[in-house]
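# Return atomic coordinates for the entry below.
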Amino acid sequence: MHGPASPGWLLVALCAATGAYCLLRMRSSVEEQRRTAGGEALMGFGMAAMAVPAAVAAPPRWAWLAYAAVFGAAAVRTLWAARTSPHHVHHLMGACAMVYMAGVMAESPGHHVQGGSGVPLLTGVLLLYFSGYVLRSGLRLLPMATAAGGTGTVGWADRPELSQACRLSMGIAMLAMLVTL
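So this is what the prediction gives:
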């Protein structure tokens, strides 16, 4: 992605750590949680790969097209699940945002793309959506964090406050990636 190298590497580390935790969550005994964690792991690792600073490794155009294809397939798969769960609608938005960012990077891997002045409309809409998601996720995390003190022996895969913190982290990372677009 565009932007300075240091924040880019921090973004890579955040997204990779989030993806790794989501892989751990796939060991849950609840099938729906395993499925959700798999999609979130894909998103975390995909965001980590896309966030590698362009000054260090500028992927060729075909790599961006491969990202678009992978997340396009994830969007189609998520579209089916989104008809029953509002959380899957968010996964659909995330996958579509990744397709959009990969498409922009495929068109202009070395410099910013803006038709005229200001922020492109779709980027602005995605920024608004993810800003709202981050605020809502942060507010939902507060009661979970205070209630988590007496949870007893809940496994790492079934900690709702940790999965919510991962979603919050990925939402913030998505905002950072969209801002640099």
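
# Please count neighbours and contacts with C-alpha atoms only from this point.
Will do.

# Report the central residue of this protein.
Within the chain, one residue has its C-alpha closest to the average C-alpha position: by CA atoms, centre = their mean, that is residue 170, at 4.4 Å.

# so how far is the helix or strand hosting it from its chain's centroid?
Residue 170 belongs to helix 160-180 when assigned by DSSP states H and E. The gap between the average C-alpha position of helix 160-180 and the chain average comes to 6 Å, counting by CA atoms, centre = their mean, to the nearest Å.

# Next, the buried residues of it.
Applying a neighbour-count criterion of 16 or more other CA atoms under 10 Å, one finds 161-178 buried in helix 160-180.

# Same check on stretch 85-92?
88-92.

# If we only consider these, which is nearest to residue 75?
In terms of CA to CA, no member of the buried residues of stretch 85-92 lies closer to residue 75 than residue 92, at 5.3 Å.

# Does the closest one touch residue 81 like I think?
No: checked against CA atoms under 8 Å, the pair residue 92 and residue 81 is beyond contact range at 9.1 Å.

# I'd like the distance between residue 150 and residue 24.
Counting by CA to CA, to the nearest Å, the separation of residue 150 from residue 24 is 22 Å.

# For residue 41, the count of nearby residues, please.
By other CA atoms under 10 Å, 25 other residues sit near residue 41.

# hmm, back to that, list the contacts of the residue nearest to the centre of the chain.
Residues in contact with residue 170 (CA atoms under 8 Å, 6 or more residues apart in numbering) are 15, 18, 44.

# In a markdown table, list these along with secondary structure.
What follows is the contacts of residue 170, written out as a markdown table (DSSP: H, G, I helix; E, B strand; the rest coil):
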| residue | secondary structure |
| --- | --- |
| 15 | helix |
| 18 | helix |
| 44 | helix |
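
# next up, for comparison:
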Amino acid sequence: MHGPIPAAWLLVALCAATGAYCLLRMRSGVEEQRRSAGGDALMGFGMAVMAVPAAVFTPPRWAWPVYAAVFGAAALHALWAARTTPHHLHHLVGTAAMVYMAVAMAATPPAGHHVHGGSGVPLLTGALLVYFTGYVLLTGARLVPAPVTAAGSASARWGDRPELARACRLAMGIGMVAMLLTM
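Coordinates of the predicted model:
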């Protein structure tokens, strides 16, 4: 991604930490938590890798089509899973956005050869920005503390707590907005 290097490293750290927490959530006793956590972990680590500043590491040209294929397969899986679980529609949009960004990175000329045409924001980038901005605002609003009963807080393990899963998705949504803004 192209953008300020300190911001890129913060995005890498945020996405990697989110991916690591999602891996831990995969140990949950709740089956739906495990399934959802796997997709979240893939997104977190994939976003972390994509956000590494280009000045530090530029992947070889063949890496972007591989990246698009991996997230394309994840998009097909999310499409299949969305039949029974509506949350997987969000995974579908997220993985499709990752495919879109990988294809855009593959089409970008090598460093130092950028063409500055100034044609504005592409329609798909704008639509994804609107979706993820709305998702961030909605998820952030859902994190507003609600009254918790003593029995409810004691019975849930830290990996099964829905507010932590929402916080991870919020972090990845913010990361996706930042990545789309740098395109």
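
# Could you check which of residue 150 and residue 24 of the first structure has the larger neighbour count?
More neighbours surround residue 24 than the other of residue 150 of the first structure and residue 24, with 17 against 7 (other CA under 10 Å).

# what's the helix or strand for that one?
With DSSP H and E as the criterion, residue 24 of the first structure is inside helix 5-25.

# Any chance you could list what contacts that helix?
Outside helix 5-25 of the first structure, the residues touching it (CA under 8 Å, 6+ apart) are 1, 33-34, 37-38, 40-45, 47-49, 51-53, 55-56, 156-158, 163, 166, 169-170, 173.

# Residue 119 of the second structure - how many residues pack around it?
6.

# ok, the counterpart of residue 15 of the second structure in the first structure - how many residues close by?
For residue 15 of the second structure, the aligned residue in the first structure is residue 15 (criterion: TM-score structural alignment). If you count neighbours by other CA under 10 Å, residue 15 of the first structure ends up with 28.

# Distance check, residue 15 of the first structure against residue 117 of the first structure.
Per CA to CA, residue 15 of the first structure is found 30 Å from residue 117 of the first structure.

# For residue 116 of the second structure, give me its contacts.
Contacts of residue 116 of the second structure were listed using CA under 8 Å, 6+ apart, and none were found.

# Spell out the secondary structure type for it.
coil.

# how many neighbours does the nearest residue to residue 88 of the first structure once chain neighbours are set aside have?
Computed as CA to CA, 6 or more residues apart in numbering, the closest residue to residue 88 of the first structure that is not its neighbour in sequence is residue 82, at 4.5 Å. Taking other CA under 10 Å as the neighbour definition, residue 82 of the first structure ends up with a count of 17.

# Next, find the distance separating the counterpart of residue 82 of the first structure in the second structure from residue 35 of the second structure.
In the second structure, residue 82 of the first structure lines up with residue 82, judged by TM-score structural alignment. Residue 82 of the second structure sits 12 Å away from residue 35 of the second structure when distances are taken as CA to CA.

# any chance of the contacts of residue 170 of the first structure in JSON lines, with distance to residue 68 of the first structure too?
Listed next are the contacts of residue 170 of the first structure as JSON lines, based on distance: CA to CA, whole Å:
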{"residue": "15", "distance to residue 68 of the first structure": "18"}
{"residue": "18", "distance to residue 68 of the first structure": "21"}
{"residue": "44", "distance to residue 68 of the first structure": "15"}
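
# so the equivalent of residue 104 of the first structure over in the second structure is in which element?
Alignment of residue 104 of the first structure against the second structure is given by TM-score structural alignment, with residue 104 as its counterpart. Secondary structure from DSSP H and E places residue 104 of the second structure in helix 87-107.

# Report the mean deviation for that helix after fitting onto the first structure.
Per the superposition on the first structure, helix 87-107 of the second structure and its aligned residues are separated by 0.3 Å on average (mean CA distance after the TM-score superposition for the first structure).

# Which strands or helices does the very next helix or strand once past that helix pack on?
Moving toward the C-terminus from helix 87-107 of the second structure, the first helix or strand encountered (DSSP H and E) is helix 123-142. With contacts taken as 3 or more CA pairs under 8 Å, 6 or more residues apart in numbering; DSSP states H and E, helix 123-142 of the second structure sits against helix 162-181.

# tell me, the helix it packs on lands on which residues of the first structure?
Under TM-score structural alignment, the alignment places helix 162-181 of the second structure onto residues 160-179 of the first structure.

# Now for the match of residue 104 of the first structure, how many residues are close by?
Summarising burial for residue 104 of the second structure: neighbours were counted as other CA under 10 Å, giving 14.

# now do residue 62 of the second structure
Other residues near residue 62 of the second structure number 9, with proximity taken as other CA under 10 Å.

# And it? What does it align with in the first structure?
Per TM-score structural alignment, the equivalent position to residue 62 of the second structure in the first structure is residue 62.

# what about its match, which helix or strand?
Assigned by DSSP H and E, residue 62 of the first structure falls within helix 61-82.

# Now do that helix against helix 86-107, angle only.
For helix 61-82 of the first structure against helix 86-107, the angle between stretch directions is 160 degrees (axes from the mean of the first three to the mean of the last three CA atoms, to 10 degrees).
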